[in-house]
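Undergrad: Pasted the sequence and its predicted model underneath.
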Amino acid sequence: MDESPFETHRVENQPPPFEPRDLWKDDGVLREAVVGEGGGAFAARLAGYGALAGDELYRLGFDANRDRPRLRTHDRSGRRIDLVEFHPAYHRLMDVAKTHGVAGLSWHAPAPGAHVARAALSYLHHQAEAGTSCPLTMTHAAVPVLARESRLSEWATKAAAPHYDPRDVPIVDKAGITLGMGMTEKQGGSDVRTNATVATPQRDDTYALVGHKWFFSAPMSDGFLVLAQAPGGLTCFLMPRRRDDGSKNGFRLMRLKDKLGDWANASSEVEFTGARAWRVGEEGRGVATIIEMVMLTRLDCMVGSAAEMRMALAQALHHARHRVAFGRPLVDHAVMSNVLADLALESEAATAFSLRVARAVDAAARDAHEAAFARLATAVGKYWVCKRAPGVVNEAQECLGGAGYVEESMLPRLYRQAPLNSIWEGSGNIQCLDVLRALARDAGVSDAVTRELASAGGIDPAYDVFVERLRTGLASMQEAGARMLVERLALALQAAVLLRTGSPAAPLFVRSRLGGEHGAVFGTLPADVDAAALLARALPA
C-alpha cells in the first residue's frame, strides 16, 4: 500500500534512546576511583546498582518529576493531617535506594571503604533522579549524631536500616525510617544563631517547640533535626512526626516551596505549635552538633554535582556520536570534540576528587590526618565542584541544540537541579569563610593540605609551580580574596588526585586548569589535544 500523500517526512538522523545503560559499567573513571580510594570490596554491589540506575530508576525519574508532590493539610472530615502525597515512582525510587544502602551502607556495613562505596551508590542514584537524594542524604548524615544518644538509638538503627516504609505511623511500627531537617528561618538564613524558635523544657525530659522554619526539608519524613533556642542557647533537637502514643505532633505544614528544580522532592514551610522534641547533644551546642553532620552532607553535595556533570556529559556524548551534521557525526567535528573533551576532563576531576574526599571521611575516625583533610576538603569541594556543575550542564545542553531544551532529553531537569548544591548546606561564601577559619585555627588542617599537595609533587613541573604560588597565598589569607584562594586550592587538590593516581587526563588538566592554556568557557582546550582518547575513556561507544 502506498504511503499517504500527507506523510511529509521520515524520522531519521535522530539518536537512539539513551537508556537502558549500565551506569557503572560505562563509567571507567568511577570504577577506578572506587578501587583506588578503598571501596573495591563493594564493586559487585555497585555493579548491581549501576544497572538499576541506568534503566528502571532512570525511567522512574521522569515520572517522579512530572507529577510533583502535593500538600494535604486536612482530611475530608476537616482533621489536620499535614501529609505530602507523591507519585508512586517517588516511593519506588526511595525504596530501591534505601534497600541498596544509599542512605545507610556506611553504618550497617561499616567495613573500611564503606563510605567510598556509599558515595558511589549516591553518585549512581543521583544521575537517575536527584530529588530523592535530599532525604537520603539527610537520613545518612543524621545516623552518627543520633547514635551517640542512648535514648535515640532506635532512631539511629532504623535510619541506617535497608528498609523504606512511607506510612505515616510511629517508628515503633517501622523497620526503616527517613529523616529531614529544619534549620533555616526567615530572618536568619545561614546565620542560624539568630533563630527565634523557642524550646521549652518539659517534665518528661522533652522540649516543646514554638516557632517556624522557612525551609523544612523532606516534610514527609519520620523525624526532623531542628535548631531552636533552649534556656542554655541554640540547641539541636529531634522532632518526631508522630508522638509515642501515635498522635500527630504539634506542627503545621504551611505550604510547599515552588522551587526552580528538585521537583520530585518536597520542601516546605512549617510552624511549630508546641511540638514535642528530644534534645540532641548539650544545650547551647546546637551548631557544634549540626557541624558533625555537615561533613557528610557537604560530601553528598559534591557527589551530587559530580553526578550531574557525569550524566550531562554522557547525554551530550551519546547525542554527538549519533547525530550527523554537515556530512559527519557531530563528535567528529574538531570544535565539538574539543567541547566534549573539556567536559569530560571537568567531570573526571570532579568525580575523582569527590571519591578522594569520601576516603578521607571513611578514615576520619581512625586517622587524624585524614580527619583534618576531610574537615577542609569537604568545604573546598562543596564550593568548587558545586560551582562548576551549572556551567557543565549548560554546555552539554548546547551540544544537543534545541533538543537539549526539551524535557524529554533530561537536560532541562539537570539544568534546574545544578544550582541547588551550591546553595544547600551553606552558600559559596560560607564555604570559603569556613576554609579560612579551618586553616587559621587548626594546625592539623594546614598540615593535611600541605601533605596532600606534596603527595603529587615532582610529577609535573607546571603543577609544582602552581603549588608553590598557592603556598604563598595560604600564608597571606584575607577574606576579600577567599574565593580566589579556595578556587586555586580546589584546582590543585583535583590535580593532585589525578596525578597521583596516574590518570591519563592528569597532564591535560594541569596544562589547562593550572598552566593557563584554557579560556573562560568550555571547549577552549589546546588545539593539539587528543580529544578522541579522552572521549573513549569517558563513555564507551
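TA: Arrived safely, thanks for sending.

Undergrad: Please make it C-alpha for all contacts and neighbour counts, starting now.
TA: Fine.

Undergrad: Would you mind identifying the next helix or strand past the longest helix belonging to the chain?
TA: Scanning the chain for the longest helix, with DSSP state H as the assignment, gives helix 286-322. Downstream of helix 286-322, the next assigned helix or strand under DSSP states H and E is strand 324-325.

Undergrad: picking up where we left off before, would you mark the buried spots in the longest helix of the chain?
TA: 286, 289-290, 293-320, 322 (16 or more other CA atoms under 10 Å).

Undergrad: before we move on, which element is the closest residue in space to residue 282 that isn't next to it in sequence in?
TA: Among residues not flanking residue 282 along the chain, residue 235 sits closest, at 7.0 Å (CA to CA, 6 or more residues apart in numbering). Element membership for residue 235 (DSSP H and E) is strand 233-240.

Undergrad: Show me what that strand is in contact with.
TA: 193, 195, 222-229, 249, 275-287, 289-290 (CA atoms under 8 Å, 6 or more residues apart in numbering).

Undergrad: can you rerun that using 7 Å?
TA: With contact meaning CA atoms under 7 Å, 6 or more residues apart in numbering, strand 233-240 is reached by 193, 222-229, 249, 276-281, 283-286, 289.

Undergrad: Residue 146 against residue 152, yeah?
TA: Yes - assessed by CA atoms under 7 Å, residue 146 is found in contact with residue 152 at 5.9 Å.

Undergrad: Mind listing the shared neighbours of those two?
TA: Joint contacts of residue 146 and residue 152 (CA under 7 Å, 6+ apart) do not exist.

Undergrad: Packing partners of the longest strand along the chain?
TA: The single longest strand within the chain, with elements called by DSSP state E, is strand 267-280. When contacts are defined as 3 or more CA pairs under 7 Å, 6 or more residues apart in numbering; DSSP states H and E, strand 267-280 sits against strand 207-217, strand 233-240, strand 251-256.

Undergrad: most packed of those strands?
TA: strand 233-240 (a mean of 25; mean count of other CA atoms under 10 Å).

Undergrad: angle of that one against strand 251-256?
TA: 90 degrees (axes from the mean of the first three to the mean of the last three CA atoms, to 10 degrees).

Undergrad: And strand 233-240, how far out from the chain middle?
TA: 24 Å (CA atoms, centre = their mean, to the nearest Å).

Undergrad: Structure two is appended below for comparative analysis:
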Amino acid sequence: MAGTPTHTVTNQPPPLAGYDVFAADRALVDAVERYTDPGVLDEVRAELSALGRASGSAQLQEWAVQANEHPPRLRTHDRYGHRIDEVDFHPAWHRLLGKGVSAGLTGAWSRPAGHVRRAAGFLVWTQVDAGNCCPLSMTHAAVPALRADPELAAEWEPRLASTIYDRELRPAGQKPGAVLGMGMTEKQGGSDVRANTTEARPLAEAGTYVLTGHKWFCSAPMSDAFLVLAQAPGGLTCFLVPRVLDDGTRNVFRLQRLKDKLGNRSNASAEVEFDGTWARRVGEEGQGVRTIIGMVSATRLDCALGSAGLMRQAVAQAVHHSAHREAFGGRLIDKPLMRNVLADLALESEAATALALRLAAAYDDGGERERAFLRLAVPAAKYWITKRCAPLAVEAAECLGGNGYVEESGLPRLVRESPLNSVWEGAGNVQALDVLRALRREPGALDACLTEIGRAHGADHRLDRAVKDLFTELADLDGIEGRARRLVERLALVLQGSLLVRHAPPAVADAFCASRLGGDHGASFGTLPAGLDLAAVVERARPVS
C-alpha cells in the first residue's frame, strides 16, 4: 500500500548516508593536512576520500547491520566428528574486513605519511562497524614485535601489509595476504601477563617450541597466526602461533567457546586451549614483555583512534538529526540548549581527533624525541579518550530522543561499542600506572610532553594556568599512585588544549579552554558557559561534505 490517511511521515530526518565520511569531518581533514608532507598530500586526500565515500554509502552501512544481526558462530567439529575449531562469520563481515584490508589499514610502517593516513582511515572506518577493526588493528600492530626477529619479519611483513584479504584457512606462505590475532591474557592473570602459566617447551629445531596452556581472551580467532606469551625455560617469551602449518595440517588450536560480549558483536573473541601447539619464538627467551610492547603501544593508539571514530559518528548523527528535526517552532539545532549540548559533544570529539592524529604523526617522525613523547602520551591518550567515549555516545543517542534508543537508528550499537576500547589493551588503572612508570623511569618522556604542551605557552591564560596545576601535581609524589587517574586526566587535557589552541578555529579553542581547563563546566554535556560562539562549533561538526 502507498500509505493511509492516518500515517503520513513528516518531520523525520533523512538517513545520514551517501556522503564522504572523511571530507565531512573538518577536524580530521585539518589534522591530515597538518601532518602530511605536501608532496603526497593530494594522494593521501584522494585515498581517504575514496574510503570516506565507501564508509558513508548505504551499501556498507547495510553490511554493518547484517554483520551485527548475525554474529559469529563457533563450529568445533564437522559433520563427521572431526575437530575443526572454526568460526563462521556472516559474509557481510568478511566483505567489510576485506574492504578494510584493501584500503591499506594493515600497512602503515613503510609508506610515506603511513601512520597519519592509516590513522585517519582507521578513524573513518571505525564509523562503519568497529567489529572488523580488531583484526585490522592487530595485523598492523604486530610488525614492531615481529621485527625482534628480522628473518621472521622479512617473511611475514609483506603478508600483513598486503591489500588482499584471503579468508581461507591454509598455510600463510600460500596466501597473497594474512591477518594476525593475539592471545596474551589468561584466567588467573588478566593484565598481569607475568602471571601467565602457558608452558613453552623447546623442540630440536632452533627457535621452535610446543605450547601447553590456555588463553582467556584470544581476539579474532579466524586469523592466520597469533602472537602469544608463554613461559619458556628462560622466562616469559613471545611466540608466533600459525593457524595452519606449512604442510597444510591444522595446528592444535582448540576453541573452547566464544565470549558473549556487551558490544563488538560482529567480531569474535574466544577462549583457546594449546596442547602440543607448534610455535616459533619471537625475540629472546625471557624478553616477552619487551618484545610485545611495540605491538601494545600501537594497539593502544588504535584504541584511542577507534574511540575517536565512534565519538565522531555519534556527534555526526546527533548534529544531522538536530539540523533536520523541528520542535517547538524551529529546528532543534537552533535551540540554545540543544546547541549547547551539540557544541559540548563536538568539542570532545575534535579534541580526541586532534590528539590521536598528533600521536600518529609522531610515529611517522620516528625521531628520539617523538618516541619519548609517545611513551607518555599514548597511555595518557588511551586512558582519557576511551573514557570519554561512553558518556558521549549515550548523550548523542539522547539527542535523537526515543529514536536514539531504537536499534534502527544505529546509536544503540555505538553505545554498546563505546566502553570496549577503555577495557581492551589495559583498562584505566593499567594506563594510569603505565604513565607513572614512564615518569619514574624515563624522564625524557615527560620533557617531550612538556615541550609539546609548551608550544602554546602564552596563547591562552586558562591553558597556562592548567599547565601550572599539572606541574603542582607532578611535584607532589606522596601518594601519587592513588592520584594517578587525576594526573593522567590533567596531562591529556592540557595536551588537547595545547593542540586546539594552536590549530583549531578560535571558537573551538576558546570553548574547550573555558570548559575543560577553565573550570566552568558541569558534570554532564550541555553545560558550556555563556559568551562562547557555539553556533560556529556546531556548524564545524555538521557532517556536510
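TA: Thanks, I have the structure now. Keep in mind the model is a prediction, meaning the values are calculated, not measured.

Undergrad: TM-score for these two?
TA: The TM-score (TM-score structural alignment, normalised by the length of structure 1) is 0.97; 534 aligned residues with a CA RMSD of 1.4 Å.

Undergrad: and the residue nearest to residue 282 of structure 1, what pairs with it in structure 2?
TA: Superposed on structure 2 with TM-score structural alignment, residue 235 of structure 1 falls opposite residue 237.

Undergrad: quick one: the counterpart of residue 263 of structure 2 in structure 1 from residue 301 of structure 1, how far?
TA: Using TM-score structural alignment, the equivalent of residue 263 of structure 2 in structure 1 is residue 261. Between residue 261 of structure 1 and residue 301 of structure 1 the distance is 15 Å, computed by CA to CA, to the nearest Å.

Undergrad: mean shift of the strand or helix carrying residue 370 of structure 1 relative to structure 2?
TA: Per DSSP H and E, residue 370 of structure 1 falls inside helix 368-399. Taking mean CA distance after the TM-score superposition for structure 1, the mean distance separating helix 368-399 of structure 1 from the aligned residues in structure 2 is 0.4 Å.

Undergrad: I'd like the helices and strands packed on strand 267-280 of structure 1 as TSV, with distance to residue 407 of structure 1 appended.
TA: What follows is these, written out as TSV (distance: least, CA to CA, whole Å):
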stretch	distance to residue 407 of structure 1
strand 207-217	25
strand 233-240	37
strand 251-256	23
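
Undergrad: so what's the closest residue to residue 319 of structure 1 other than its chain neighbours up against?
TA: Of all residues not flanking residue 319 of structure 1 in the chain, residue 15 sits nearest, at 5.8 Å (CA to CA, 6+ apart). Residue 15 of structure 1 makes contact with 319, 322-323, according to CA under 7 Å, 6+ apart.

Undergrad: just curious, which of the residues you listed is nearest to residue 397 of structure 1?
TA: Closest approach between the contacts of residue 15 of structure 1 and residue 397 of structure 1, by CA to CA: residue 319, at 10.4 Å.

Undergrad: Can you tell me how far whatever residue of structure 2 lines up with the closest one is from residue 542 of structure 2?
TA: By TM-score structural alignment, residue 319 of structure 1 lines up with residue 321 in structure 2. According to CA to CA, residue 321 of structure 2 and residue 542 of structure 2 sit 10 Å apart.

Undergrad: Residue 60 of structure 1 maps to what in structure 2?
TA: Aligned partner of residue 60 of structure 1 by TM-score structural alignment: residue 63.

Undergrad: name the element residue 497 of structure 2 belongs to?
TA: With DSSP H and E as the criterion, residue 497 of structure 2 is inside helix 484-503.

Undergrad: tell me what that helix is packed against?
TA: helix 336-365, helix 368-399, helix 428-441, helix 443-454, helix 461-475, helix 506-512.

Undergrad: right, and the ones you listed - which one's nearest residue 6 of structure 2?
TA: That would be helix 368-399 among those, by CA to CA, at 26.7 Å.

Undergrad: Show where that closest one falls in structure 1, residue numbers please.
TA: Going by TM-score structural alignment: helix 368-399 of structure 2 matches residues 368-399.

Undergrad: for that stretch, which positions count as buried?
TA: Neighbour-count burial for stretch 368-399 of structure 1, counted by 16+ other CA under 10 Å, picks out 369-397, 399.

Undergrad: quick one: what's aligned to the residue nearest to residue 319 of structure 1 in structure 2?
TA: With TM-score structural alignment as the criterion, residue 15 of structure 1 matches residue 13.

Undergrad: ok so its match is a helix residue?
TA: No - counting by DSSP: H, G, I helix; E, B strand; the rest coil, residue 13 of structure 2 is not part of a helix but coil.

Undergrad: For stretch 253-268 of structure 1, measure first residue to last.
TA: End-to-end distance (CA to CA), stretch 253-268 of structure 1: 7 Å.

Undergrad: Show residues contacting that stretch.
TA: For stretch 253-268 of structure 1, the external contacting residues (CA under 7 Å, 6+ apart) are 64-65, 68-69, 71, 82, 90, 130-132, 215-219, 269-271, 413, 416-417.

Undergrad: same check, this time on stretch 360-371 of structure 1
TA: So stretch 360-371 of structure 1 is in contact with 113-116, 373-374, 448, going by CA under 7 Å, 6+ apart.

Undergrad: mind checking how far it is from the chain centre?
TA: That offset, for stretch 360-371 of structure 1, works out to 20 Å (CA atoms, centre = their mean).

Undergrad: and if you look at stretch 7-27 of structure 1?
TA: 27 Å.
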